[in-house]
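Asker: Mind folding the following:
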Amino acid sequence: MEQEKLISVIVPVYNVEAFLEPCVRSIIGQTYRRLEIILVDDGSPDNCPQLCEQWAQKDERIRVLHKENGGLSDARNAGLKAATGDFVLFVDSDDWIAPEMAEKMLDAMVEYKADMVLCQYTEVFPNGKMLRKYDGKRAVRVYGRQEMFKLLLEDLEVTNHVWRRLYKRKLLPENLFPVGKNFEDMYVMAELTEKCETFVSLNDVYYYYRANPDGIMKTKTSKNLNDYLDALEKSHADICRFCPEMPKAMQDSMRRMRGLTATYLWEDALVVPTLTSQERKQIRERVDKWADMLPEEVPGFNARQRTYYRLFQENDLRAAWIWYELWFNQNNWWCHLKKAVKRAVPLLARNAAEDTFS
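Answerer: Okay, here's the model as predicted:
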């Protein structure tokens, strides 16, 4: 390992008083010690500014930046401007990382002469349940640029999250993230991918993402839906620009992702109660435009997705609503049926055993 290399760890901090300590502890406890830990207090209204200063007194590697609230993108940009390391890690302040994350990812960066290294992550729910998001079986996978674009479109092994990655600092511009926009990760990931030639994907889980029931992804507002569409459009436009001669497999991945996101967004426009009728109409118009270039049969869609997709394309609102309630609502009839079967099978088995021995 190149021990002289400095890694800048950028942590935007806002209203996470309950989670800041485990996050910072996981960073200062890294087995790789040569870190520059930048805590960016984004005008947090709770006790986070004081907690950040207390941590800086405990560990000389920690620097604290206090700024007016400007949002996640602005905080990350401020951290990048202050970073002096050879490499950069982003960690969100309500998440935490494994002790060996920095060491293992830097080892992979050096061994494979990579420009970017990513690891796998586990989603942690408020009830304590943990869910690993992807398991590729092979310990290490090395990709070129075009392969990474395809994986970005598939959104399985490689997602648009800027955390869980180690970057070469020289490839990151200071004002990387779009200020005032949500889903900033999706805005920039295709651009960052274009700057790199070799990527390493590690199968080990080093990042723990805390699922926030009140987070941006869960808060369906007109701004969030429009920001999501803006980010999607920019990401796909960037990939098309960087890969003008796209192979068929990659085209199919783009069409499937476009179809899936059109379906999700159309569903939101249909069912989210906070939208006004005008906002609902505007989202529908944007989704229709987003899906205009798609074929009738989207590659990779299953039967229920194809039906739902066709219904909303044909603007059959009543039928689409019924289909949504049957198959897509989180408490749909299929979920109830599966739960009933799970309850019934042990009961039937127990009754059969009792009949056998009676």
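Asker: contacts and neighbour counts: CA atoms only from here.
Answerer: Will do.
Asker: Distance from the one helix or strand Trp334 maps to to the middle of the chain?
Answerer: Following DSSP states H and E, one finds Trp334 within helix 333-357. With Cα atoms, centre = their mean, to the nearest Å as the basis, helix 333-357 stands 38 Å off its chain's centre.
Asker: same check, this time on stretch 219-231
Answerer: So, by Cα atoms, centre = their mean, the centroid of stretch 219-231 is 15 Å from its chain's centroid.
Asker: can you give me the strands for this protein?
Answerer: Listed in chain order, the strands of the chain (DSSP state E) span 7-13, 35-42, 62-67, 87-90, 96-97, 116-124, 130-132, 140-143, 165-168, 199-210.
Asker: In JSON lines, list the ones you listed along with mean neighbour count and distance to Gly79.
Answerer: As requested, the strands of the chain are exported to JSON lines (neighbours: other Cα atoms under 10 Å; distance: least, Cα to Cα, whole Å):
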{"stretch": "strand 7-13", "mean neighbour count": "26", "distance to Gly79": "6"}
{"stretch": "strand 35-42", "mean neighbour count": "25", "distance to Gly79": "6"}
{"stretch": "strand 62-67", "mean neighbour count": "18", "distance to Gly79": "8"}
{"stretch": "strand 87-90", "mean neighbour count": "24", "distance to Gly79": "9"}
{"stretch": "strand 96-97", "mean neighbour count": "23", "distance to Gly79": "18"}
{"stretch": "strand 116-124", "mean neighbour count": "21", "distance to Gly79": "19"}
{"stretch": "strand 130-132", "mean neighbour count": "14", "distance to Gly79": "29"}
{"stretch": "strand 140-143", "mean neighbour count": "14", "distance to Gly79": "28"}
{"stretch": "strand 165-168", "mean neighbour count": "23", "distance to Gly79": "14"}
{"stretch": "strand 199-210", "mean neighbour count": "22", "distance to Gly79": "20"}
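Asker: now the other sequence, so there's something to compare against:
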Amino acid sequence: MTVASRLARLVRSVRSPRPAAPSPGAATVSVIVPFLDVAAYLDEALDSLLAQTYRDLEVWLVDDGSTDESLAIARRRAARDARVHVLTQEHAGQGAARNLALERASGGYVTFLDADDVLPRHAYATMVATLEETGSDFCLGAVERFDAERSWVPAWAREVHARPVRGTTIDAFPAAIKDIIACNRMYRRSSWDERVGRFPEGMAYEDHVPMLRSFLGGARFDVLTTTTYRWRQRPDGTSTGQQKWRQRNLLDRIRAKAEAWRILAAEASEQTQQAWLGRVLDVDLPPFAELAPGADDAYREALRGAYATYLSLIGPTGLRHVRAAKKASAHLVVAGRWNELAALQQAARVPGTLLGRVEDGRALLPGELLDPILGAPGLVPPDLRELSAHESRLAARAQRVSWGPDGSLAIAGVVRFHGIDVAAADATMLVQLPGVSAVHAELEAAPATTGVRPPLAFRVRVPDATTLRSGAITVVARARGLVREGPLLASPGGSAGHRTARTLGAEATVALVPTPDGIVVEAAPAPVAVGQVSLDASRLEVEVAAGSPSRLALARGTERLAPAVGARSARFDLPSPARPGEPWQLVIDPDGPCLPVVVGPDALAALPGPRVWTTPDGVLQVDLARTGAELVTGEALDGALRLILRTGPGEPDGPWHVAASKGGDLGAGLTATAADDGQVALTVPAELWNPGSVVRRRVVTPSGAEVTVPADVLESLPRTIDERDRSLVLRAQDGLLRLELREAAGS
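Answerer: Next up, the predicted model:
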């Protein structure tokens, strides 16, 4: 292995640990699929399910009293795939069907699929791998809706799944409560049984309460950005969620919300309660409000009562989770202003119509915008015109990255406040890069695009990029007292969309790396190539073939030892050792991240004894008090094995022993004799090589240490020495010398 490859492997292990793969014995996933009269969709759903790359599935198809060909389709699929099982029941609803399958499911994980929806091919493999890695109770995959003509991502899904989150709780990430559909998630069965148990029966929206329960009680969950579920909108409007015009459907939603609030009021924190109330006003009730202007009085009255209840419970924290138009709609519903509600809904359907403005540090729908739409002044108070934090979020994207010959770094891109009209003259922006002070960006209006409000263009320059350290780049922008911050993302089309790196002088290598969470800086000290290493008494001298010797240091725990620097060398005067076993390590950049120096085996060729050595990865170690011995070479001599060894300065005189590989002394002690260059020779006589039950031997020094194999010798092993009717093999096992005897064939 070359020095370069060793260094690359070491840097990868320090900076980018590989995530754990799913264990070979990962548990079976129980997939529960209730169905009712879905013959037009069932085959497509099952095709996507049975084609999952994660194969260890237990599929439960539950017929809820179908009158079409659905049951026949299910039975045909079960006959062709042993993983599929079919259950039947009289029509009792999805909740009862899921409960029937849960009673029989035996997998270590459980998930759900609606029979008119489809799965991306790697959905279950992604979720199992995530749960195996994190140990969380469940995970939430991203959702995509689709119909016969298009696909789209719901607003709540864009908010919740904007960035991956691992091992979080609902109190730490309350916005996740907006995602409570059943089929985009996977649970550990033990967590499901402990926290949820069964679905309610005999009602629509039976999944809302169980999914809510699963967040409580300290449950840990993962949020994925990967789409794991494609949720169909049927063209005939026959799915449960598409029948909101029915009063029974509305009453079921109100009933589900009332039961959820009862649980939250008793078990959840105030923060989680407010996040859920925000969800009710932002996600749950607005689809029914869309229908209210054309509904009858009974429908309107039921909806108005629900809005009044939750609007009275929500506080400022909860309102921050609700979009401005949804807050205004809630106010109009409670006031019974149905005509004005219809006018607001019509305006909201035109992109760019309801554009916010910054007033006194708040992002608001301005009164002069709403009043003409509603036909009357002041109908909606300012608190209910404020944009939510997500609705007015900051989005900054780098498009171009360039490195200057003087060690500078320039980044250009665009930034926008979502939902707000902000001019360049009213805004300021700081880019925070790790290791340097925040840098002011130059802002100007970007070229306009037809039909789209233009963002602001920004440029930022870092004069000295050598001071950058590893970490994320963040952006803070201000406009008339409003402050928003977020990551600096990468636009895929420009130079910022792929990894760019530069070695800046002899000091550092800096890379900008785009990730789903934003651009991160990877800063590493520039490599220092070591030529020759020598040790004279307590002085270690390191010749540097490339790089700056001033960037070298010796490290031991939190201690650092700086060198005396020559033109191409670093000299270290080592203190008297307190005790063996605490070596110094040669490193780069003592003031920053400590990166070990990798050296080649030829750098140690002239060193006597084992006081200076390298690890299997080639990292230089120094220990003046080190005892023991290391192998130089081995040769056959008159039927015996002659080992040439370097001993440590603290190694006493006395007998050496050849012992069984797992303990036990074989015969009398051996005596080592002096050899050239301060080395010793140890002769292992043939009578110690009679093969028995123990094949391998170890060599033990007078101090009781085992003989080690240094890196320069390690690459030459195993080595076979043929002698008469036997072969003597020198091996290394975990860096220690092992001797092995092999009888010749037929002897």
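Asker: Superposing both, give me the TM-score.
Answerer: In this superposition the chains share a TM-score of 0.80, using TM-score structural alignment, normalised by the length of structure 1; 323 aligned residues with a Cα RMSD of 2.9 Å.
Asker: returning to what we had before: need the strands of structure 1 in CSV with distance to Lys181 of structure 1, can you?
Answerer: Conversion of the strands of structure 1 to CSV gives the following (distance: least, Cα to Cα, whole Å):
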stretch, distance to Lys181 of structure 1
strand 7-13, 15
strand 35-42, 15
strand 62-67, 18
strand 87-90, 18
strand 96-97, 24
strand 116-124, 24
strand 130-132, 28
strand 140-143, 30
strand 165-168, 21
strand 199-210, 21
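Asker: out of those strands, nearest to Glu297 of structure 1?
Answerer: Smallest distance to Glu297 of structure 1 across the strands of structure 1 (Cα to Cα): 29.7 Å, for strand 140-143.
Asker: Distance of whatever residue of structure 2 lines up with Ser201 of structure 1 relative to Val280 of structure 2?
Answerer: In structure 2, Ser201 of structure 1 lines up with Val223, judged by TM-score structural alignment. Note on Val223 of structure 2: its distance to Val280 of structure 2, by Cα to Cα, to the nearest Å, is 21 Å.
Asker: Ile721 of structure 2 too?
Answerer: Note on Ile721 of structure 2: its distance to Val280 of structure 2, by Cα to Cα, is 79 Å.
Asker: Look at those two and report which has more neighbours.
Answerer: Val280 (23 against 14; other Cα atoms under 10 Å).
Asker: Identify the residues contacting the more buried one.
Answerer: Val280 of structure 2 makes contacts with 257, 310, as judged by Cα atoms under 8 Å, 6 or more residues apart in numbering.
Asker: if I pick the corresponding residue of structure 2 for Leu72 of structure 1, what's in contact with it?
Answerer: Alignment note (TM-score structural alignment): Leu72 of structure 1 maps to Gln94 of structure 2. Shown in contact with Gln94 of structure 2 (Cα under 8 Å, 6+ apart): 34-35, 64, 201, 206.
Asker: and with 10 Å instead?
Answerer: Gln94 of structure 2 makes contact with 33-36, 62-64, 100, 114, 199-207, according to Cα atoms under 10 Å, 6 or more residues apart in numbering.
Asker: just Glu194 of structure 2 next, same as before
Answerer: 214, 217 are the contacts of Glu194 of structure 2 under Cα under 10 Å, 6+ apart.
Asker: Quick check: buried residues in stretch 323-332 of structure 1?
Answerer: Residues of stretch 323-332 of structure 1 classed as buried by neighbour count (16 or more other Cα atoms under 10 Å): 323-324, 326-328.
Asker: what do you get for stretch 281-290 of structure 1?
Answerer: The neighbour-count check on stretch 281-290 of structure 1 (16+ other Cα under 10 Å) flags 283-284, 286-288, 290 as buried.
Asker: Check stretch 217-232 of structure 1 too.
Answerer: Buried residues in stretch 217-232 of structure 1 (16+ other Cα under 10 Å): 220-222, 224-232.
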